[in-house]
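# Take this sequence and fold it.
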Amino acid sequence: MKAIVIVNRTGQGRPTLEYQTVDDPVPQADELLVSVRAAGINRIDLHRSTAHGGPAAGKPMIAGLEMSGEVIAVGAGVSEFKIGDKVMGMTTGAYAELATIDHRFALRVPPTFSYDQATAVATVYPTAHNALVTNGQFSSGKSVLIQGVASAVGIATLQIAKAMGASRIMGTGLPNANAHRLAELGLTRFLISGQDDIATEVLKETDGRGVDVVVDMVGGPAIPDNLECVGLGGRIVNVGWVGGTKGEIDLDILARKRITLVGVSFRTRTIEQKKELFEHFKRDVYPLFVSGALVPIIAARYPLSAALAAQDAMAEDKHFGKILLHP
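Okay, the predicted model is just below:
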């Protein structure tokens, strides 16, 4: 099969991607073998490292963390899926014509969805739901601040919060020509990082109370604003750190406002924990896709062979929505 392989070349400063012919994957007992119709690009892909999941000894490291496609073989221990089923999900080695996925993490493609739409759901919406609802304890009527709202996970968080009845949804980001699109998705107020006084504006918007939940994709530089913006007994959930991993925490504010600060990651979860995460996602969010209340945003499509150019486009941070690869 054809696949995008992460390679290290002598003299290169960092790994690169190459379009190669490699052996077809063989599904294990708990896995599905999928003919990939679309693969998605995530920011972590830009690291080109074992964040993708290390390969078995002697096998190439194929890039990619999410895909959708048609099941063409099932492992001996799988009974929930059959050949011909359309599935989407998080896995490793997704930048390829064929990929395997643990059946416990596979989701059925909603009946009205294209493969492109399904791939755009596979990683960012479960991540957003886990941050906002499970860890942020969001429910209808609560207010939300999304730091980095124009990112893929930020957009998904916005859509989920709107669909689940948020009272107010504010978001931050760089000066963005797509701010009007965020408003169309339900954003109450867009604040420009480095220009607007985030804490002052959020408190003004919430009559001095602060928001119930902060979902943060920025990291270190956003910590002081997060603490100021969240209300008494509120929750701050850190998902990413595009602005850096370190920042100062004012423990007096943390204690005085009884703030809960939570970090989330898929990488350290057990199989059972991941299974539970996807069960919660299927309960709360999957029906919104089926009903048409939620529709994922597609930014651009590239052929699989152009994966390097697609990653370069993501690094420019000018896109709005999901960047996809087509085998």
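
# C-alpha from now on. contacts and neighbour counts both.
Fine.

# Can you show me the strands along the stretch 151-300 of the chain?
168-173, 189-192, 211-216, 230-238, 260-263, 298-303 (DSSP state E, counting those that start in this stretch).

# Which strands and helices lie in contact with the first one?
Based on contacts counted as 3 or more Cα pairs under 8 Å, 6 or more residues apart in numbering; DSSP states H and E, the elements that strand 168-173 packs against are strand 143-147, helix 152-163, strand 189-192.

# From the rest of the structure, what touches the first one?
Outside of strand 143-147, the residues that reach it under the criterion Cα atoms under 8 Å, 6 or more residues apart in numbering are 154, 157-158, 161, 166-173, 211-218, 222.

# Out of those, which end up buried?
With burial judged by 16 or more other Cα atoms under 10 Å, the buried subset of the contacts of strand 143-147 is 154, 157-158, 161, 166, 168-173, 211-218, 222.

# circling back to that earlier point, return the most buried member of the helices and strands packed on strand 168-173.
Across the helices and strands packed on strand 168-173, averaging neighbours per residue (mean count of other Cα atoms under 10 Å) puts strand 143-147 on top, at a mean of 28.

# starting at the chain centroid, how far to it?
16 Å (Cα atoms, centre = their mean, to the nearest Å).

# Please provide the structure for the following sequence as well, for comparison with the first:
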Amino acid sequence: MRAAVVTAEGVRVQDMPRPAPGPEEVLVRVRAATLNRADLGVAAGHAHGAMGGPGTILGLDFAGEVAAVGSAVTGIRPGDRVTASGAGGYAEYAIADMGRVLPVPDRNLSWEQAATLPVALATMHDALVVNGRLAKGESVMILGASSGVGLMAMQIAKFMGAGFVAGTSTDAARRGRLAEFGADLAVDTGDAGWPDAVLAATGGKGADLVVDQVSGPTINAAMRCTAITGRIVNVGRLGGSRGEFDFDLHANRRIAYIGVTHRTRSRDEIRAEYAAMKRDLWGAVQEGRFSLPIDKVFPLDQAVEALAHMKANRHFGKIVLSV
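Below is the predicted model of the structure:
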């Protein structure tokens, strides 16, 4: 099969052996796969262990038909239209654990649209609801809101009853579109006064829950406009994994600072994450309540160009590979 593989010379699209599913795994004939920021780290050799290194096939989420199932898999059959997260999605065939395989909603979704759903839905439901403990009527702020998962986070927050949603983006054009996806306020973290705008919009209280995909130099400003006893869930570090941290501000506002990642989760923990998302959101997914814009579609053979497009950071929504 053809696949986008990490090599000593960089990412190359080349022939690779077709994988075979284990007892609790599903083999998917991939029709579309989406790019995620984590793919850039793997492509650059910054990931470790099973997630990266020469020979690694890129890709975290994908959609297509079930080609085969393991001996212990139930409820999923060859030929089913599915969307899933797993490993090696930039390929003609990819493996997913059965707990991370979702049926494509029966509303004529394209493969490209279906492939945008798994990671964004599961990651942001986990951040907002499971770890963030979002309650109805609370105010939410999404840092890095113009990314695909950020756009999904705002939609989930509104669906789960948030009373106010703020989103950030340093790009004026992208910031201007955040309202389409649930933002009541769009702010530019490049403007030194941005925390004041959030405080003003929340009556001086600040956001009850912050989902932070930026980190780095923005953390102290983010804490300034987090409510006393509020929560910050650290999902990503687009602005850098190091930065000054005002411990007095953190203590004075009594902020719960929560870190999340998939790298240290067991198979059962990830299955539980997907089960919780399905419990709360899947009915709405089937009704078409959540969607992400597709910025650009590249053929699999142009995976390197697709990664360069993501690295340039000029896209809005998801970048997709058609397989």
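
# Of the helices and strands packed on strand 168-173 of the first structure, which is nearest Leu33 of the first structure?
helix 152-163 (26.9 Å; Cα to Cα).

# Next, the angle strand 211-216 makes with the closest one.
160 degrees (axes from the mean of the first three to the mean of the last three Cα atoms, to 10 degrees).

# What about the residue lying closest to Pro60 of the first structure once chain neighbours are set aside, how many residues nearby?
Closest residue to Pro60 of the first structure apart from its sequence neighbours, by Cα to Cα, 6 or more residues apart in numbering: Val5 at 6.5 Å. Val5 of the first structure has 23 neighbours, counted by other Cα atoms under 10 Å.

# Check whether Val5 of the first structure really touches Pro55, as I assumed.
No: at 10.7 Å, Val5 of the first structure does not count as touching Pro55 under the criterion of Cα atoms under 8 Å.

# got the strands of the stretch 151-300 of the first structure as CSV, with distance to Pro60 of the first structure columns?
Below are the strands of the stretch 151-300 of the first structure laid out as CSV (distance: least, Cα to Cα, whole Å):
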stretch, distance to Pro60 of the first structure
strand 168-173, 37
strand 189-192, 42
strand 211-216, 34
strand 230-238, 32
strand 260-263, 31
strand 298-303, 20
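
# right, and the secondary structure at the equivalent of Arg37 of the first structure over in the second structure would be what?
Alignment note (TM-score structural alignment): Arg37 of the first structure maps to Arg31 of the second structure. Three-state call for Arg31 of the second structure (DSSP: H, G, I helix; E, B strand; the rest coil): strand.

# do you know how far the counterpart of Ala153 of the second structure in the first structure is from Pro25 of the first structure?
Mapped onto the first structure by TM-score structural alignment, Ala153 of the second structure lines up with Thr157. Thr157 of the first structure sits 34 Å away from Pro25 of the first structure, going by Cα to Cα, to the nearest Å.

# Leu185 of the second structure -> the first structure?
Using TM-score structural alignment, the partner of Leu185 of the second structure in the first structure is Arg189.

# so the helix or strand harbouring Val5 of the first structure corresponds to what in the second structure?
Element membership for Val5 of the first structure, per DSSP states H and E: strand 2-7. Aligned using TM-score structural alignment, strand 2-7 of the first structure spans residues 2-7 in the second structure.

# For the matching stretch, give me the average deviation versus the first structure.
Mean deviation of stretch 2-7 of the second structure relative to the first structure after superposition (mean Cα distance after the TM-score superposition for the first structure): 0.9 Å.

# Now do the helices in the stretch 51-200 of the first structure.
Ranges of helices within the stretch 51-200 of the first structure are 115-122, 124-129, 152-163, 179-184, 198-205, based on DSSP state H, counting those that start in this stretch.

# got the ones you listed as JSON lines, with distance to Gly64 of the first structure columns?
Shown next, in JSON lines, are these (distance: least, Cα to Cα, whole Å):
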{"stretch": "helix 115-122", "distance to Gly64 of the first structure": "12"}
{"stretch": "helix 124-129", "distance to Gly64 of the first structure": "14"}
{"stretch": "helix 152-163", "distance to Gly64 of the first structure": "16"}
{"stretch": "helix 179-184", "distance to Gly64 of the first structure": "27"}
{"stretch": "helix 198-205", "distance to Gly64 of the first structure": "35"}
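
# So which of those helices is nearest Ala306 of the first structure?
Closest among those, once you apply Cα to Cα, is helix 115-122, at 16.7 Å.

# Report the spatially nearest residue to the most centrally placed residue in the first structure, omitting neighbours in sequence.
With distances taken as Cα atoms, centre = their mean, the residue of the first structure nearest its centroid is Val124 (2.4 Å). Leaving aside its chain neighbours, Val124 of the first structure sits nearest to Val153 (5.0 Å; criterion: Cα to Cα, 6+ apart).

# try Val323 of the second structure
Nearest to Val323 of the second structure is Arg31, by Cα to Cα, 6+ apart, at 4.8 Å.

# Kindly report the same for Ala84 of the second structure.
Val101 (4.4 Å).

# Now which residue in the first structure aligns to the one you found?
Under the alignment (TM-score structural alignment), Val101 of the second structure maps onto Ala106 of the first structure.

# which residues sit in contact with the alignment partner in the first structure of Arg254 of the second structure?
Alignment note (TM-score structural alignment): Arg254 of the second structure maps to Arg258 of the first structure. For Arg258 of the first structure, the contacting residues are Leu232, Gly233, Gly234, by Cα under 8 Å, 6+ apart.

# make it 6 Å
Gly233 (Cα atoms under 6 Å, 6 or more residues apart in numbering).

# How much space separates it from His319 of the first structure?
37 Å.

# just Gln20 of the first structure next, same as before
Distance of Gln20 of the first structure to His319 of the first structure, computed by Cα to Cα: 27 Å.

# Would you agree Trp241 of the first structure is in contact with Pro221?
No: when contacts are counted by Cα atoms under 6 Å, Trp241 of the first structure is not listed as touching Pro221 (8.8 Å).
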